[in-house]
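Colleague: Predicted model follows, preceded by the sequence.
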Amino acid sequence: MLVVEDTPSLSATYRAILEKQDFAVETAATGAEALSLLKTCSYDALVLDVRLPDMTGLDVLDALRERGDETEAVVITADGSINLAVDAMRRGAFDFIVKPLNAHRLAVTVTNATERARLKAEVSTLKRELGDEAGFCRFIGRSPAMQTVYRIIRNAAPSSATVFVLGESGTGKELCADAIHRTSKRASGPFVTLNCAAIPKDLLESEIFGHVRGAFSGATSDRRGAALSADGGTLFLDEICEMDIALQSKLLRFLQSKEVQRLGEDKVQRSDVRIVCASNRDPLAEVQAGRFREDLYYRLHVIPIELPPLRDRGEDIAQLAQSFLTRFAEEEGKEFSALSADVLAAMRRHSWPGNVRQLENLMRRLVVLNDGPSIEPAMLPPDIRAPVPTASAAGSAADAHRILASAPSMAGSGHPDQPVGPLETTIREAIERAITASGGSIPKAAQMLEVSPSTLYRRIEAWENPPR
C-alpha cells in the first residue's frame, strides 16, 4: 500500500490504520515522490490526498492514467464537494473519502480497492488465456459476454454435437452458426441455411428433405432438399420453434437415422450433416406449451449458446457502430469517419430492442441521408437522441427501476399497509439505506443497487444543489 500525504501526523495515522489490516505500507509526501515510487514498485492500492505541495492528487491520477498504470486509488480530501468527488471518479479513483475520516471506513474502502485490483488481475489473466479478441469470425466485439460466446464456439466447433443458439431477434444467431461451421472440421463442406418461419408449413418438408418431379401439385422438377445439400457440412435451421409439430417427428427420425427419403421417391439416401438450430423463443417453454416435441428438444439442445442482447454488450456498441460507419461510408462514397462523443453516449443509453440488426440499419440510414466528417446528435432519430438526464433529473428511468427493485431487500420492514411516498423520496431512501449498509462507500452502494457510481453521485449532487 502506498500512502501519499504531506502532513506527517496524518500519514502516520493512515499507516497505523492500514498496518492493523496487515497491509505493508510505504509513504510519500509529494506527488513527484509518489509517481517515482509507482514507476518502480507495484502496489495493491494507493491512498492519495488531494492537496499536495507540488501538485494535486487529481494530477497524480492523470499522470497514472497517461502511462497506463491502473493502480486503484482512494482519494482523501478536506473538501467535501460532490463535484470534486465526481471529478476524481472520472479520472479513475476507486472511491472518495472526506476528512476527518473514520478509521473503519478507510480500512473497509482500501480492502475493497485491493479486492477490485485482485479481480482485475484475474480478468487480465483470463483474457491472456482466452484471447481478448476484438472479434471472432465475422462477429465484432470484445465485451465479456461475447468473449464467453467465442469460447463456447471454439470448444463446440470441433465436435459433431448439435448446437442450439438462443437469443433475441437481431443478435446474430446465423452469424453464430456460420462461425461454428467455419471453425469446425466441416469448414470445407457446405453451409446450408433454412429459415423455418419464412417458408409455408406445407412446403417446409420439401425444402428440408426434397422431392421428385410430380410428387405434388406444382412439383415440376426434382429438388434435392437442404438435408442432402448439406451432406458433409452444416445445416442451420433458423427459428426452429416455428416448425409444425408433425414435421418435427420427421426431423427427429432424420437426426437418429441420418437417412433422407425425398417426397414422391422410394429410395432412401444417407446424409452426414451437423445440425445447428436457433430460436428467439424459449424452446423449453414451447415444449411445456405442447408446441415442440420434448424428445426433439433434448436431441437438439445438446450445446446451448445464448447470444447477449446489444444493451448488455457495453463498449461493443461503439465498436459495432464505427465498423458499420466505415463500411457504409465506403459503399456510399461518403466522407464519414467518426461518431461524436454525444452520439456515442446516446447510443450507449438506448435499449436497442432490435439489437445489432437495428444498429446496422440505423448506421446505413445515417450515412445515406447525411453528409459530413462525423455523425452528430442532430442526425439521430428522436428516440435515440433522447437527452442525457441532468443532475436535477437525477438519473434514468432504468436506474430508478433498478434502485426501487433493490429497495425492499434493504428496507427489511416492508408492509403492504405501509403508506407510499413520492417516487423521488422512495428512491432517495433506498439510496441512503444502501450507502449506510455499505459503510458509506458510494461504489459499493452502487453495486448493491446495480447502477453505476456516477448515477449515485449525480443524484446526491442534485439533492445538495436543487434547481432554483
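Modeller: Everything's here; your move.
Colleague: Please make it C-alpha for all contacts and neighbour counts, starting now.
Modeller: Fine.
Colleague: before we move on, what SS does Pro381 have?
Modeller: Under DSSP: H, G, I helix; E, B strand; the rest coil, the three-state class of Pro381 is coil.
Colleague: And for Arg65?
Modeller: Three-state call for Arg65 (three-state DSSP): helix.
Colleague: Next one for the comparison:
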Amino acid sequence: MNDSSPPGATPAAAPDARAAPVAGPAPRPGASPLLLIEDTPSLQMVYRSVLQTAGHVVRVASTAAEGMREFQDSGAVTVLLDLMLPDRDGLVVMREMLALRPETRVIVITANASINRAVEAMRAGAHDFLVKPFDEGRFLGAVANAAGAVPVAPKPAKRLVATEPEAATEVFIGSSPAMRRVQEMIRSVAGSMATVFITGESGTGKELCALAIHAGSPRANGPFIALNCGAIPQDLLESEVFGHMKGSFTGAISDKPGAAAAADGGTLFLDEICEMAPALQTKLLRFLQTSTVQPVGAVRPRKVNVRIVCATNRDPYEAVRRGEFREDLYYRLFVVPIHMPPLRERGRDVVEIAEAALERFAREEGRRFDGFAPEVLDLFCRLGWPGNVRQVLNVIRNIVVLHPGGRVTLDMLPASLEPAAARTVPEAGADPLEGLVGRSMAEIERMVIEATLARHDGSVPKAARVLDLSPSTLYRKLESWGIKP
C-alpha cells in the first residue's frame, strides 16, 4: 500500500470514504470493531474496504480528536493509527489510548522515510507497525495477529492465486512455457514439507507463489504468515520473528508470540530473506534445525510445526559469496528453488494479464470496458515492464479509475507510461542508456534508475548503493512513477 494505492493492488483515485461498504464475509458475531484513524480519504476508503471484505467491523476517523471519541465510544481493542494526523501527533494519541485501556493493540502506519517513528512507537507500546508501501497480506496478517485470530489470506485476484489444492494448475495468469514450468513446480512441491526458496525480480509474484504453495498443501487450513525482512528495522526483527516476553525490553508491555509461533501448523513466508542481519540468521538456522522458538526474554523454548517458504529479489549465492548471507543457512533453505520469470521473458502473457485485470477492475469499479485496441496490446508486448506484473496492474487500475469505459486506446494510458513507451525492450547487447540527447533530466533520471535496478535484479538497497541514494529516496521515486518495488 502507498499513499494512493490499495493493499496488493495499484494506485487509484479512490471515491469518497463514505461510499457503501464492499460486500464480503459477514462480520463475526460479537466481534469488537476495529478502529481506523487515517486522514487521507482515499486511503481510509481502501483500508476499510479491505478490512470489511475480510469480515471485520470497522469504525473510521479522520482526525486525532475524532479518533479519541470513536475509541471511547466503540470499545475497540484493535486500532490502526496513522502517525501523521492533521491535528495531533499520532504517538501522543497512542499513549493516551494505552493509558485509558492498556490492553489495546495499536498497529501504527508510517511512511518509509519515517521508519524511526515506527521504532519509537514500538518502544512506546505499539503492537505492530506497517511501513508504506505494504501489501494486503501483510496488512491483514498484522490485523489478524493483533486480534488474536488466524490470519486471513488476501482475497485473490481472478486466477492469480490457487485457493484450492485442485486448482494448482491455474496458479498464475499466463500460458507461456516459463509460467507453465512454475505452475508444474508448485504443484509438485506443494504437498511436501520441503523448504522452498523463491527468487525473482520485484513485482513478479513471489508472495503469490508462496500463497499458492500454502493453498495447495495439507496446511492450507492453517495460518499463512508473511514477514518482509527488509521492511522491519533490524533491532525489531528478532522480536517480530521469534516474539518477546512482557518486560524483556523497554516498551514490551505484553507478551508477543512472533511470526514463527503465529505460523504454527501453517506456513511462514520470509520475504527479502537476504536482508536479514547475520546475528538473526544464526537464530533462524537454529530454529530450522530444532523447530523450536525462544522469544526474547523467555526461559524455555517452545516447539512449533512450521513450513518455511522464503524469497528474495537478489542472487542468494552472490550474497553468500560476498559474506552477507550464511552459507550453511543458504543450503538449509535452498532445498527447492523456484524462479519467478520477469514479465519481459513471458511473451504474450502480458496480454492475458492485462485483459484479466481490466475485467476484474472494471467489475470492482462498476465500469464497462470493451477490451484493448490492437495498438495498445502491441505496445504492451514491446514494453520492458521493469515493475513486472505489479506495474501492469497499476496501469490497468489507473485506466479503469480515470475513464468511464469503452475500448482502451493509446491516449488512455497513464502519463507515467510514456517514457517507458519511448524505450521498449532493447535488443540483446544494446546499451539501455542510448539516446539520452533530447530527453529531459527527469526522463534521464528515470532511465538510469530503472536500468540500475534491472542490472541488480530489482534490488532497491543494492541499486541505492550504486546510485549513492538512500533506499527511502529510491522507494519514493518508484512510487511516484507508479512502480511498486
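Modeller: On my side now, so go ahead. Values in this document were obtained by computation on a predicted structure and should not be read as measured data.
Colleague: Quick TM-score on the pair, please.
Modeller: After superposition, the two chains reach a TM-score of 0.54 (TM-score structural alignment, normalised by the length of the first structure), with 266 aligned residues with a Cα RMSD of 2.4 Å.
Colleague: all strands for the second structure, in order.
Modeller: Using DSSP state E, the strands found in the second structure span residues 34-37, 58-61, 78-82, 105-111, 128-132, 196-199, 224-228, 267-271, 292-293, 302-303, 307-312, 336-339, 368-372, 405-408.
Colleague: Which of these sits closest to Glu327 of the second structure?
Modeller: Nearest to Glu327 of the second structure, of all those, is strand 196-199, at 14.3 Å by Cα to Cα.
Colleague: what's the closest one aligned against in the first structure?
Modeller: Alignment of strand 196-199 of the second structure against the first structure: residues 163-166, by TM-score structural alignment.
Colleague: and what of stretch 461-473 of the second structure?
Modeller: Across the first structure, nothing matches stretch 461-473 of the second structure (TM-score structural alignment).
Colleague: what about that stretch, how long is it end to end?
Modeller: Terminal residues of stretch 461-473 of the second structure lie 11 Å apart, using Cα to Cα, to the nearest Å.
Colleague: Flag every buried residue along that stretch.
Modeller: For stretch 461-473 of the second structure, burial by neighbour count (16 or more other Cα atoms under 10 Å) applies to 461-464, 471-472.
Colleague: From the residues you listed, which land in helices?
Modeller: Judged by DSSP state H, those include 461-464, 471-472 as members of helices.
Colleague: Nearest to Leu36 of the second structure among those residues?
Modeller: Ser472 (25.5 Å).
Colleague: what range in the first structure does stretch 345-365 of the second structure sit on?
Modeller: Taking TM-score structural alignment, stretch 345-365 of the second structure hits residues 312-332 over in the first structure.
Colleague: Would you mark the buried spots in the matching stretch?
Modeller: Of all the residues in stretch 312-332 of the first structure, those buried under the rule 16+ other Cα under 10 Å are 312-313, 316-329.
Colleague: With stretch 345-358 of the first structure instead?
Modeller: Buried residues in stretch 345-358 of the first structure, counted by 16+ other Cα under 10 Å: 345-349, 352-356.
Colleague: do the same with stretch 225-236 of the second structure
Modeller: For stretch 225-236 of the second structure, burial by neighbour count (16+ other Cα under 10 Å) applies to 225-234.
Colleague: could I get these as CSV with distance to Glu66 of the second structure?
Modeller: Shown next, in CSV, are those (distance: Cα to Cα, whole Å):
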residue, distance to Glu66 of the second structure
Ile225, 32
Ala226, 32
Leu227, 32
Asn228, 32
Cys229, 34
Gly230, 34
Ala231, 30
Ile232, 30
Pro233, 31
Gln234, 34
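Colleague: Quick one: closest of the strands of the second structure to Val448 of the second structure.
Modeller: strand 307-312 (22.7 Å).
Colleague: Now do that closest one and strand 224-228, the angle between them.
Modeller: Here strand 307-312 of the second structure runs at an angle of 30 degrees relative to strand 224-228 (axes from the mean of the first three to the mean of the last three Cα atoms, to 10 degrees).
Colleague: mind listing the helices for the stretch 301-450 of the second structure?
Modeller: Secondary structure of the stretch 301-450 of the second structure, counting by DSSP state H, counting those that start in this stretch: helices at 316-321, 327-333, 349-365, 374-382, 388-402, 418-421, 441-455.
Colleague: Among the ones you listed, which comes closest to Ile109 of the second structure?
Modeller: Between those, helix 388-402 lies closest to Ile109 of the second structure; by Cα to Cα that is 22.0 Å.
Colleague: which secondary structure elements does the closest one contact?
Modeller: Contact here means 3 or more Cα pairs under 8 Å, 6 or more residues apart in numbering; DSSP states H and E; on that basis helix 388-402 of the second structure packs against helix 349-365.
Colleague: mean deviation (superposed) between the helix it packs on and the first structure, please.
Modeller: Here the mean offset of helix 349-365 of the second structure against the first structure after fitting is 0.9 Å, by mean Cα distance after the TM-score superposition for the first structure.
Colleague: Now do that helix: everything it contacts.
Modeller: Helix 349-365 of the second structure is touched from outside by 157-158, 173-176, 343, 368-369, 371-372, 377, 380-381, 389, 392-393, 396-397, 400-401, with contacts defined as Cα atoms under 8 Å, 6 or more residues apart in numbering.
Colleague: filter those residues to the buried ones?
Modeller: Buried subset of these (neighbour count, 16+ other Cα under 10 Å): 157, 173-175, 343, 368-369, 371-372, 377, 380-381, 389, 392-393, 396-397, 400-401.
Colleague: What count of nearby residues applies to Val388 of the first structure?
Modeller: By the criterion of other Cα atoms under 10 Å, Val388 of the first structure has 13 neighbours.
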